[in-house]
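> What follows is a protein structure lacking sequence information:
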């Protein structure tokens, strides 16, 4: 495991999202409110780094986790945290995408996709990921999505980019470096307007879609997987 890489990742994440640790606590509270006291299986998309595992594993001994990530190096970090916390018997880590889950994998009681969607450029591929996540969830299961969002051409996003840059200035980054990060770094990720993200969730089969988190460039949504039996489907007004 590359400990230096892990440290850089942890530090940068907390600068980029000052409420980073609080976010995982909020998601845990949501899952706890939705899941029974019995054993619950949680699917973690983008598990590299292991922060979901370290945030939710120790305090929820009845939960099991399946984590998927395309970065082998980041999964090594997640495995190291899992071993340190004594969670190995409750965690399965898979190198690849959600499509690499075993074909006989049962559906899950809950799922998270935190800081992944904005790294997928193609809108259809975003939709495919969300649909596949939905297909691996039990009817009514809670799902949490956290992603960068915004209309690239809007003044609103430009204002939030200015605030995001200020996070890094306050963390000691030089103004020239921050400008470079904005112009050639963060703007390379795939931003979608909030309503379009919510539309993708709805099109993927999720319902009760509610925005619960905003910090800087990032937003979070909670929702439920609607089933073919109608579970979790809101009635039309």
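Received it, and whenever you're ready, just let me know what you need. Just so you know, these numbers come straight off a predicted model, no measurement behind them. Numbering: from 1, shown residues only.
> CA atoms for contacts and neighbours, from now on please.
Noted.
> what about stretch 85-95, start to end distance?
Chord length of stretch 85-95, first to last residue, is 20 Å (Cα to Cα, to the nearest Å).
> Give me the residues contacting that stretch.
Stretch 85-95 is touched from outside by 47, 54, 57-58, 63-72, 75, 79, 82, 100-101, with contacts defined as Cα atoms under 8 Å, 6 or more residues apart in numbering.
> quick one: which of those residues sit in helices?
Among the contacts of stretch 85-95, the ones falling in helices (DSSP state H) are 54, 72, 75, 79, 82.
> Just the helices from the protein, written as ranges.
Remark: helices assigned in the chain by DSSP H are 3-16, 20-34, 51-56, 72-84, 123-135, 155-170, 175-180, 194-203.
> Quick check: which of those is nearest to residue 210?
Proximity to residue 210 (Cα to Cα) singles out helix 194-203 among these, at 8.6 Å.
> tell me the angle the closest one makes with helix 123-135.
Calculated by axes from the mean of the first three to the mean of the last three Cα atoms, to 10 degrees, helix 194-203 forms an angle of 50 degrees with helix 123-135.
> Comparison target below:
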């Protein structure tokens, strides 16, 4: 969950991440069902920010073969994993996978929707990042985001982390791997409280910000770009 994303160990990501994140598959299933309410089955252009690993692409493309996808991720290794997962699943979506950052995507094209799952806590300049996503969405487009959140100095955060540790160890994650992950929070990842995430989404131009998922210190939200279709 926290590593050098170009290291060969990223190929263990697909196996390890469901052991770490409670209700991992349910998070993406809920994202898909909520997204489906907003988009036409006939055609939609979806931007997937942090597409490496492939979970969003596999979930969405399997259920919505008529949609087209633009996946962006700075890690070539993680994008390779996404391609491999799509191939093994027998899915051949209309997908353009781009190695790079959101700000490198074409500005003129406006997507019908976007996802950014389990990425925001790795980003230091969160408002600028969210603004870059918003600028590439059509007015009224839905946006789905999930991230580690919380006040790292609070007792509540520490309590949640202790419970999360027990969850991971019970799922087969080693004590050493947990310690490495725990130590990375605040150094290689940068969570902020949920209230701050919601405030940043508003400042970036999103409305109707609504939490739809919560598991220990991971929350998921959906929102709408601008003041269009509600």
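Structure received. Remember, it's a predicted structure, so these values are computed and weren't measured experimentally.
> just to revisit the earlier point, quick one: which two of the ones in helices among the contacts of stretch 85-95 of structure 1 are the most distant?
The two members of those with the most space between them (Cα to Cα) are 54 and 72, at 18.1 Å.
> what about those two, which has more around it?
residue 54 (17 against 14; other Cα atoms under 10 Å).
> so how far does stretch 39-48 of structure 1 reach from one end to the other?
23 Å.
> Distance of residue 218 of structure 1 relative to residue 50 of structure 1?
Distance from residue 218 of structure 1 to residue 50 of structure 1, by Cα to Cα: 20 Å.
> Among those two, which residue is more densely surrounded?
It is residue 50, of residue 218 of structure 1 and residue 50, that has more neighbours when counted by other Cα under 10 Å, with 22 against 19.
> what residue of structure 2 takes the place of the more buried one?
Residue 50 of structure 1 maps onto residue 54 in structure 2 when the alignment is built from TM-score structural alignment.
> Same question for residue 155 of structure 1.
Under the alignment (TM-score structural alignment), residue 155 of structure 1 maps onto residue 155 of structure 2.
> burial of its match, as a residue count?
Quick note: residue 155 of structure 2 (other Cα under 10 Å) scores 10 neighbours.
> Export the ones in helices among the contacts of stretch 85-95 of structure 1 as CSV, with columns for distance to residue 37 of structure 1.
Formatted as CSV, those follow (distance: Cα to Cα, whole Å):
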residue, distance to residue 37 of structure 1
54, 19
72, 33
75, 29
79, 26
82, 22
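> Quick check: closest non-adjacent residue to the residue most central in space within structure 1.
Centroid-nearest residue in structure 1, with Cα atoms, centre = their mean: residue 114, separated by 0.8 Å. Taking Cα to Cα, 6 or more residues apart in numbering, and ignoring the residues beside it in sequence, residue 114 of structure 1 has residue 146 as its nearest neighbour in space, at 4.6 Å.
> ok, now which ones touch the one you found?
113-117, 218-221.
> which of those residues lies closest to residue 26 of structure 1?
Set against residue 26 of structure 1, the nearest of the contacts of residue 146 of structure 1 by Cα to Cα is residue 220 (10.4 Å).
> does that closest one really touch residue 143, like I thought?
No - with contact defined as Cα atoms under 8 Å, residue 220 of structure 1 does not count as touching residue 143 (10.6 Å).
> neighbour-wise, which of the two wins?
Counted by other Cα under 10 Å, residue 220 of structure 1 and residue 143 do not tie: residue 143 has more neighbours, with 26 against 22.
> In contact with the closest residue to that one other than its chain neighbours, which residues?
What sits nearest to residue 143 of structure 1 in space, not counting adjacent residues and going by Cα to Cα, 6+ apart, is residue 111, at 4.9 Å. Listed by Cα under 8 Å, 6+ apart, the contact partners of residue 111 of structure 1 are 42-45, 133, 137, 141-144.
> follow-up on the earlier one: now, of the contacts of stretch 85-95 of structure 1, which are buried?
Buried by 16 or more other Cα atoms under 10 Å: 47, 54, 57, 63-71, 75, 79, 82, 101, out of the contacts of stretch 85-95 of structure 1.
> Spit out the contact partners of residue 199 of structure 2.
Going by Cα under 8 Å, 6+ apart, residue 199 of structure 2 touches no other residue.
> Can you tell me what it aligns to in structure 1?
Aligned counterpart of residue 199 of structure 2 in structure 1: residue 199 (TM-score structural alignment).
> So its match versus residue 193 of structure 1, what's the distance?
10 Å.
> again with residue 150 of structure 1
Between residue 150 of structure 1 and residue 193 of structure 1 the computed distance is 4 Å (Cα to Cα).
> More neighbours: which of those two?
Ranked by neighbour count (other Cα under 10 Å), residue 150 of structure 1 and residue 193 place residue 150 first, with 23 against 15.
> So that one is in contact with residue 197, correct?
No - checked against Cα under 8 Å, the pair residue 150 of structure 1 and residue 197 is beyond contact range at 9.5 Å.
> Now which residue in structure 1 aligns to residue 21 of structure 2?
Residue 21 of structure 2 maps onto residue 17 in structure 1, by TM-score structural alignment.
> Report whether the expected contact of that match with residue 219 is present.
No - contact criterion Cα under 8 Å: residue 17 of structure 1 and residue 219 do not qualify, at 10.3 Å.
> Quick one: map residue 60 of structure 1 onto structure 2.
By TM-score structural alignment, residue 60 of structure 1 lines up with residue 64.
> Neighbours of that match, how many?
Close neighbours of residue 64 of structure 2, defined as other Cα under 10 Å, add up to 19.
> same check, this time on residue 221 of structure 2
For residue 221 of structure 2, the count of nearby residues is 22 (other Cα under 10 Å).
> Likewise for residue 159 of structure 2?
Residue 159 of structure 2: 12 surrounding residues under other Cα under 10 Å.
> Please pick out the residue of structure 2 most distant from its centre.
Most distant from the centre of structure 2: residue 155, at 26.2 Å, with distances by Cα atoms, centre = their mean.
> contacting residues for it?
Residue 155 of structure 2 is in contact with no residue at all, counting by Cα under 8 Å, 6+ apart.
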